[in-house]
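In: For reference, the sequence and a predicted model appear below.
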Amino acid sequence: MSNFKVFVGIDISKESFSACAISSPQDVIFEDTFPMDSHGFKAFIRKLNAFPKNSILIGKESSGCYYINLFVYLSKKNFNCVVLNPLIVKGVQNMEIRKTKTDRSDARRIAFALYTAQYVLPQKSFLSHEFRELARERERITQQIATLKNDIEKALAVLFPELERRVNIYTESILRVLEKYPSAWALKAAPLSDIQKIISSEAGRASSVTAESLKKWADNSIGQFFPVRELILQGKIRELFFLEEQLERVTELLKKSCEEAALCQNIEILKSIKGIGDTTAMHFIAEVGDISRFSSPKKLIAYAGLDPTVYESGKFKGSSRLSKRGNRHLRRVIWLMAVGVVIHNEYFRQYFKRRRTQGLPYKKAMLAVAHKLMRTIYAMLKHKKSFSLNHSLSPCM
């Protein structure tokens, strides 16, 4: 990244964007504001055309969504675009004695941050950021689904409390029945033939429960008549169907993006660790991007906010805690991966048990597993090698 000579920071709002171009912190080339429309985009390009494209690095802070159209436009024109971690920009801001907060001052800070961090920035940050947006959308949908399922279970605890103890309420056939008859009270009055028709309509699958069983359980249920709760439950079930369909679409698009970005090899490398599947592997790659931008496993761990911080002053020594200053999305994925390998991978399970016998509580033992897993993954991706129990890949383990 050392070939760059012009560093352009951009701060974007809904109606306009401010740009500051520098060649060094002491040399500002131009500062200007442009409208967020085709005229503004073209005027910005005319400013940039004064310099060779391969000498220009354009960046913005990772926040909001207004930048996407501008960055797509610039990328199609073959400009180098990156999205900066807010902590990098904040570090520049903290060095300033006089605190100012305007769109132009923010653009200048971003330009300074680009200049400072130019040697460690990934060369394809925009593409990886776009991939990351997909992964984060999938994460958001899964969290919404989990919340919805919790709401559905709470509703059924009142409307048909016996049902969840007897069947999996999240099969399509049960949800379809509940969508039409959202309580034991409603099922009591439902024609048996109608219930049977809904159950038998589930394509290609034999239902685990019969219409007769549902009617029998409903007849003996303690659930009472709550029309408002029934209406709410029906809405939650429809929303769940919609979100599950969206989740499937986003997952397929995420897989396609992996193939187009030639990330499949990295996905397969991660999956060679038993306990890591397609989904967590894709999310990990989406958040990390190019592993070579981290000079050591410690840098990767710190980026995830899994590094410890200790407060000390004089003779006082505070307790060690996670910094949690890094990428919260990556931190969540790493935790899920650590749980997965402890359950399914004998090597990491034995390591977890050993740390527990040494006196570590559950969360600290899991954190130790997460650290070991990150060191292993770092070495694997760095050397493009699959998981091996001889651990000859990394001297850090």
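Out: Noted; the coordinates are in hand.
In: Please make it C-alpha for all contacts and neighbour counts, starting now.
Out: Noted.
In: gap between the residue nearest the centre of the chain and residue 320?
Out: With distances taken as C-alpha atoms, centre = their mean, the chain has residue 136 as the residue nearest its mean C-alpha position (3.4 Å). Here residue 136 is placed at a distance of 29 Å from residue 320 (C-alpha to C-alpha, to the nearest Å).
In: now residue 329
Out: Separation of residue 329 from residue 320 (C-alpha to C-alpha): 22 Å.
In: From the contact counts, what lies against the helix or strand where residue 131 lies?
Out: Here residue 131, judged by DSSP states H and E, is contained in helix 125-159. When contacts are defined as 3 or more C-alpha pairs under 8 Å, 6 or more residues apart in numbering; DSSP states H and E, helix 125-159 sits against strand 80-84, helix 163-166, helix 227-260, helix 278-288.
In: Distance of the residue nearest to the centre of the chain relative to residue 76?
Out: Taking C-alpha to C-alpha as the measure, residue 136 falls 24 Å from residue 76.
In: Residue 35 too?
Out: Residue 35 sits 19 Å away from residue 76, going by C-alpha to C-alpha.
In: So which of residue 329 and residue 320 has more stuff around it?
Out: It is residue 329, of residue 329 and residue 320, that has more neighbours when counted by other C-alpha atoms under 10 Å, with 17 against 12.
In: The one helix or strand the more buried one maps to: which residues count as buried?
Out: Assigned by DSSP H and E, residue 329 falls within helix 328-344. Going by neighbour count (16 or more other C-alpha atoms under 10 Å), the buried part of helix 328-344 is 329-335, 337-342.
In: Show me which of the residues you listed is closest to residue 194.
Out: Using C-alpha to C-alpha, residue 340 is the member of the buried residues of helix 328-344 that sits closest to residue 194, with 42.1 Å.
In: Could you check how far that closest one is from residue 53?
Out: Counting by C-alpha to C-alpha - residue 340 and residue 53 are separated by 45 Å.
In: what's the spacing between the closest residue to residue 117 other than its chain neighbours and residue 61?
Out: Leaving aside its chain neighbours, residue 117 sits nearest to residue 88 (7.9 Å; criterion: C-alpha to C-alpha, 6 or more residues apart in numbering). Distance of residue 88 to residue 61, computed by C-alpha to C-alpha: 9 Å.
In: alright, now check it against this:
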Amino acid sequence: MNYNQNEKIAQITSQTLIIGVDIAKYKHVARAQDFRGLEFSAPLYFENTNSSFNCFIEWIKKLMDQNKMEKVIVGMEPTGHYWLNLAHFLKGKNLKFVVVNPMHVKKSKELDDNSPTKNDVKDARVIAQLVKDGRYAEPNIPQGVYAELRVARKIRDLLSVDLQAVQGQVHNWIDRYFPEFLTVFKDWEGKSALQLLKLNLLPHELIELSEQEILVHLRKAVKRAVGLSKIKELKKVAVASIGIREGSDMAKLELRTL
């Protein structure tokens, strides 16, 4: 849900236990306080494991009992993807968790001691204070089909980046070893052009093949392959190609890996 800052502050009562957690890859730090900022207990260090998460929950329950708290709110800084495991665990336990802006954490540390230096224990305290002041957001943790869609979108984005990288590498390869190729085939991603690239031959090697041999190779992938005139044109530009010949073995290996 979306709340303004006053509404967020109103949710923090004298019966609310506020937990600030500094997230790391392997070990987290938690600090607990009340709505006035009075701290309870020593900081808790717990690892990124199921057993440690359960210890964290038991620590919270113990503090709630000792201080007669009725509810708890756990704040954390969304550091990379490391916070997600704990967030899902807390959601499964029906414990409210929120996130704070990393820039707010940095600025608040500067106000406290004029130093933005990273310190896990200090960061956990600052996070708890930001939650107390209503400077937090409630993250949306998708479930079911929505979780599937989020992961699918991430995969799509990664594949799109990979595709663009490969396209750039192929263009780079053609520019170095057979720049004239694109004067015959305007789009190297076409079926015929791709099939010719799969021959894995440099221009001076391509001209050693007969036109019929090239045509047979093309028809393995393209039923309506380009005509002999196109093949003749390709061999003609290959004869006068300015493509690099040195390092040809590794050049062909590079093309095979793309």
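Out: Perfect, thanks for sending it. Quick caveat, the model's predicted, so the values are computed rather than measured.
In: Drop the TM-score for these two in here.
Out: The TM-score (TM-score structural alignment, normalised by the length of the second structure) is 0.71; 227 aligned residues with a C-alpha RMSD of 3.4 Å.
In: picking that back up, any chance of the buried residues of helix 328-344 of the first structure in CSV with distance to residue 283 of the first structure as columns?
Out: Output for these, formatted as CSV (distance: C-alpha to C-alpha, whole Å):
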residue, distance to residue 283 of the first structure
329, 9
330, 8
331, 11
332, 10
333, 7
334, 9
335, 12
337, 10
338, 14
339, 15
340, 14
341, 16
342, 19
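In: So which residues of the first structure form strands?
Out: Assigned by DSSP state E, the strands in the first structure fall at 6-12, 16-24, 27-35, 56-61, 80-84, 308-313, 316-322.
In: Give the aligned range of the first one in the second structure.
Out: Put plainly, it is strand 6-12 of the first structure. Mapped onto the second structure using TM-score structural alignment, strand 6-12 of the first structure spans residues 17-23.
In: Aligned to residue 58 of the second structure, what sits in the first structure?
Out: In the first structure, the residue equivalent to residue 58 of the second structure is residue 46, according to TM-score structural alignment.
In: Need the counterpart of residue 254 of the first structure in the second structure.
Out: Per TM-score structural alignment, there is no equivalent position to residue 254 of the first structure in the second structure.
In: separation between residue 254 of the first structure and residue 90 of the first structure?
Out: Taking C-alpha to C-alpha, one finds residue 254 of the first structure at 31 Å from residue 90 of the first structure.
In: Then residue 334 of the first structure?
Out: 25 Å.
In: With residue 279 of the first structure instead?
Out: Noted for residue 279 of the first structure: a distance of 32 Å to residue 90 of the first structure, by C-alpha to C-alpha.
In: Looking at those two, which one has more neighbours?
Out: The residue with more neighbours, out of residue 279 of the first structure and residue 90, is residue 279; 17 against 14, by other C-alpha under 10 Å.
In: which residue sits closest to residue 34 of the first structure in space, ignoring its chain neighbours?
Out: residue 40 (4.9 Å).
In: Kindly report the same for residue 203 of the second structure.
Out: residue 238 (4.7 Å).
In: OK, contacts around the corresponding residue of the first structure for residue 78 of the second structure?
Out: Alignment note: residue 78 of the second structure maps to residue 62 in the first structure; criterion TM-score structural alignment. Shown here is residue 62 of the first structure, whose contacts under the criterion C-alpha atoms under 8 Å, 6 or more residues apart in numbering are 83, 84, 85, 86.
In: For those residues, which two are the farthest from each other?
Out: Taking C-alpha to C-alpha, no two of those sit farther apart than 83 and 86, at 9.1 Å.
In: any common contacting residues for those two?
Out: Taking C-alpha under 8 Å, 6+ apart as the criterion, residue 83 of the first structure and residue 86 both touch 61, 62.
In: Which of these two has more residues huddled nearby?
Out: Counted by other C-alpha under 10 Å, residue 83 of the first structure and residue 86 do not tie: residue 83 has more neighbours, with 23 against 15.
In: So that one sits against residue 126, correct?
Out: Yes - at 6.5 Å, residue 83 of the first structure counts as touching residue 126 under the criterion of C-alpha atoms under 8 Å.
In: Count the residues that sit near residue 139 of the second structure.
Out: 14.
In: which ones are touching it?
Out: 98, 99.
In: measure it to residue 90 of the second structure for me?
Out: For residue 139 of the second structure, the distance to residue 90 of the second structure equals 12 Å [C-alpha to C-alpha].
In: Repeat that for residue 105 of the second structure.
Out: Counting by C-alpha to C-alpha - residue 105 of the second structure and residue 90 of the second structure are separated by 22 Å.
In: So for the two, which sits in the more crowded spot?
Out: The neighbour comparison of residue 105 of the second structure against residue 90 (other C-alpha under 10 Å) goes to residue 105, with 20 against 17.
In: how much space between the aligned residue in the first structure for that one and residue 234 of the first structure?
Out: Matched to the first structure by TM-score structural alignment, residue 105 of the second structure sits across from residue 89. Using C-alpha to C-alpha, residue 89 of the first structure is found at 46 Å from residue 234 of the first structure.
In: Ok, residue 382 of the first structure next?
Out: From residue 382 of the first structure over to residue 234 of the first structure the distance is 50 Å, taken as C-alpha to C-alpha.
In: Going by how many neighbours each has, rank these two and give me the top one.
Out: Counted by other C-alpha under 10 Å, residue 382 of the first structure and residue 234 do not tie: residue 234 has more neighbours, with 20 against 17.
In: The second structure: which residue goes with that one?
Out: Per TM-score structural alignment, residue 234 of the first structure is aligned with residue 256.
In: Now do the same contact list for that match.
Out: Going by C-alpha under 8 Å, 6+ apart, residue 256 of the second structure touches 198, 200.
In: before we move on, what about residue 369 of the first structure?
Out: Going by C-alpha under 8 Å, 6+ apart, residue 369 of the first structure touches 338, 342, 348, 351, 352.
In: Quick one: neighbours of residue 19 of the second structure, just the number.
Out: Residue 19 of the second structure has 26 neighbours, counted by other C-alpha under 10 Å.
In: what's stretch 18-29 of the first structure in contact with?
Out: Residues from elsewhere that reach stretch 18-29 of the first structure, judged by C-alpha under 8 Å, 6+ apart: 5-12, 30-34, 103-104, 107-108, 111-112, 115.
In: And for stretch 141-154 of the second structure?
Out: Outside stretch 141-154 of the second structure, the residues that touch it by C-alpha under 8 Å, 6+ apart are residue 88.
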